[in-house]
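Colleague: sequence unknown, structure follows:
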């Protein structure tokens, strides 16, 4: 704990700002992931049950908890346009936050690199004031500066991984909604 405190005391305001920004990114990344993962999973489960009831003939329409139920309840005869609108709206609402994960995944390494560059510049400016500098003096200072890059890469890895996981869940939801739409349209045509 003491070395972490020493690191912050010896760091510049820019380095601390970069690490705080990356910490915020990290928290936002996990918040978005947990929120959207729970929502997408629950919607996938309910749409899967609704589709199973349609396929087995237990129901002639989607379940009342389906995302497209409210759209279907407003029209006399289901049509392709209303079903596509319902599906599109459901996916749009379910995937909120994915853009932020993408932005975080692409910018976090650069923010970390910026913090490293500032740390290295500070190190060289401090070393310039000394009459001689050996590797034993330079290496620890450079290693401390690289913490920002490591933090940026770590945040980016989580953000990118979570983005892909949620994108796959959104695809599953989209497929379930499309399948239900096809079944409903086939029943209307009969």
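Modeller: Good, I have the coordinates. Everything numeric in this text was worked out from a predicted model, so none of it was measured.
Colleague: use CA for all of it now, contacts and neighbours both
Modeller: OK.
Colleague: Now do the buried residues in stretch 30-47.
Modeller: Neighbour-count burial for stretch 30-47 flags 30, 32, 33, 36, 37, 40, 41, 43, 44, 46, 47 (criterion: 16 or more other Cα atoms under 10 Å).
Colleague: what does it contact?
Modeller: The list of residues contacting stretch 30-47 from outside it, by Cα atoms under 8 Å, 6 or more residues apart in numbering, reads 65-67, 94-98, 101, 162-163, 166, 169-170, 172-173, 176-177.
Colleague: Near residue 75, how many other residues are there?
Modeller: A count of nearby residues for residue 75, using other Cα atoms under 10 Å, gives 10.
Colleague: ugh, typo on my part, it should be residue 163
Modeller: Number of residues near residue 163 (other Cα under 10 Å) recorded here: 24.
Colleague: The contacts of stretch 30-47, buried ones only, as a ChimeraX selection?
Modeller: This is how ChimeraX selects the buried members of the contacts of stretch 30-47, with burial counted by 16+ other Cα under 10 Å:
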select :66,67,94,95,97,98,101,162,163,166,169,170,172,173,176,177
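Colleague: picking up where we left off before, name the nearest of the buried residues of stretch 30-47 relative to residue 139.
Modeller: Using Cα to Cα, residue 30 comes nearest to residue 139 of these, at 33.4 Å.
Colleague: Below is structure B, check it against A:
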């Protein structure tokens, strides 16, 4: 396996190196965004769930750890609470759009690397009078590595985007429920 990878890299062009380096950077970025956002959203959701539980219990108090409480300064104004909801969700969803961008562009970057690899392979064979499938197949399969890398990155980016979008929705649900209770209690 290692020899195959080293052989592939030894026979690759500068474009292939650039494509694989860019896709590697993409992969690092998506894991960083996912881990950072997932941990922070998990903490926010936990605080808002506790706050909602506190509001619906006997003591009916607003949790001091609630982002909605911190933003609204104990106000029960619909407008202030709505503005706080928007601000909290905007902050919570920062960076998530990058996952969507990466999931949609990485297959095209991989495809670009594949097209260049195939063009280079055909250019190598242009001087030969007879070229068989046994010569073309390995060259094309090596070129397809870039597409596979692009799809690999896109799968993670898309999956992480969906998971984080769901977490933001969950956070939004808890915040809206708290706001409605606070408005109702006046």
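Modeller: All right, it came through fine. Just so we're clear, the structure is a prediction, and the values are computed from it rather than from any experiment.
Colleague: Next, the TM-score between them, please.
Modeller: In this superposition the chains share a TM-score of 0.96, using TM-score structural alignment, normalised by the length of structure 2; 185 aligned residues with a Cα RMSD of 1.1 Å.
Colleague: quick revisit: for the buried residues of stretch 30-47 of structure 1, please prepare CSV with the additional fields secondary structure.
Modeller: Shown next, in CSV, are the buried residues of stretch 30-47 of structure 1 (DSSP: H, G, I helix; E, B strand; the rest coil):
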residue, secondary structure
30, helix
32, helix
33, helix
36, helix
37, helix
40, helix
41, helix
43, helix
44, helix
46, helix
47, helix
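Colleague: and residue 145 of structure 2, how many neighbours?
Modeller: The burial count for residue 145 of structure 2: 19, using other Cα under 10 Å.
Colleague: where does it land in three-state SS?
Modeller: From three-state DSSP, the assignment for residue 145 of structure 2 is helix.
Colleague: show me what contacts the residue positioned nearest the centre of structure 2?
Modeller: Against the mean C-alpha coordinate of structure 2, by Cα atoms, centre = their mean, the closest residue is residue 99 at 2.8 Å. Neighbour list for residue 99 of structure 2: 30, 33, 157, 158, 160, 161 [criterion: Cα under 8 Å, 6+ apart].
Colleague: again, but for residue 149 of structure 1
Modeller: 109, 110, 111, 112, 113, 114, 115, 116.
Colleague: gap between the alignment partner in structure 2 of it and residue 16 of structure 2?
Modeller: Under the alignment (TM-score structural alignment), residue 149 of structure 1 pairs with residue 147 of structure 2. Plainly put, residue 147 of structure 2 is 11 Å away from residue 16 of structure 2 if you go by Cα to Cα, to the nearest Å.
Colleague: what do those two both touch?
Modeller: Jointly contacting residue 147 of structure 2 and residue 16 under the rule Cα under 8 Å, 6+ apart are residue 113.
Colleague: Which residue, other than its chain neighbours, is closest to the match of residue 149 of structure 1?
Modeller: Nearest residue to residue 147 of structure 2, sequence neighbours excluded (Cα to Cα, 6 or more residues apart in numbering): residue 110, at 4.0 Å.
Colleague: burial count for residue 127 of structure 1?
Modeller: Residue 127 of structure 1: 16 neighbours (other Cα under 10 Å).
Colleague: Aligned to it, what sits in structure 2?
Modeller: Counting by TM-score structural alignment, residue 127 of structure 1 corresponds to residue 125 in structure 2.
Colleague: still on that earlier bit, quick one: the match of residue 149 of structure 1 and residue 91 of structure 2, what's the gap?
Modeller: 34 Å.
Colleague: what about residue 63 of structure 2, how many neighbours?
Modeller: By other Cα under 10 Å, neighbour count at residue 63 of structure 2 equals 19.
Colleague: Structure 2: helices as residue ranges?
Modeller: Per DSSP state H, structure 2 carries helices over the ranges 2-10, 14-56, 67-72, 78-92, 96-125, 133-185.
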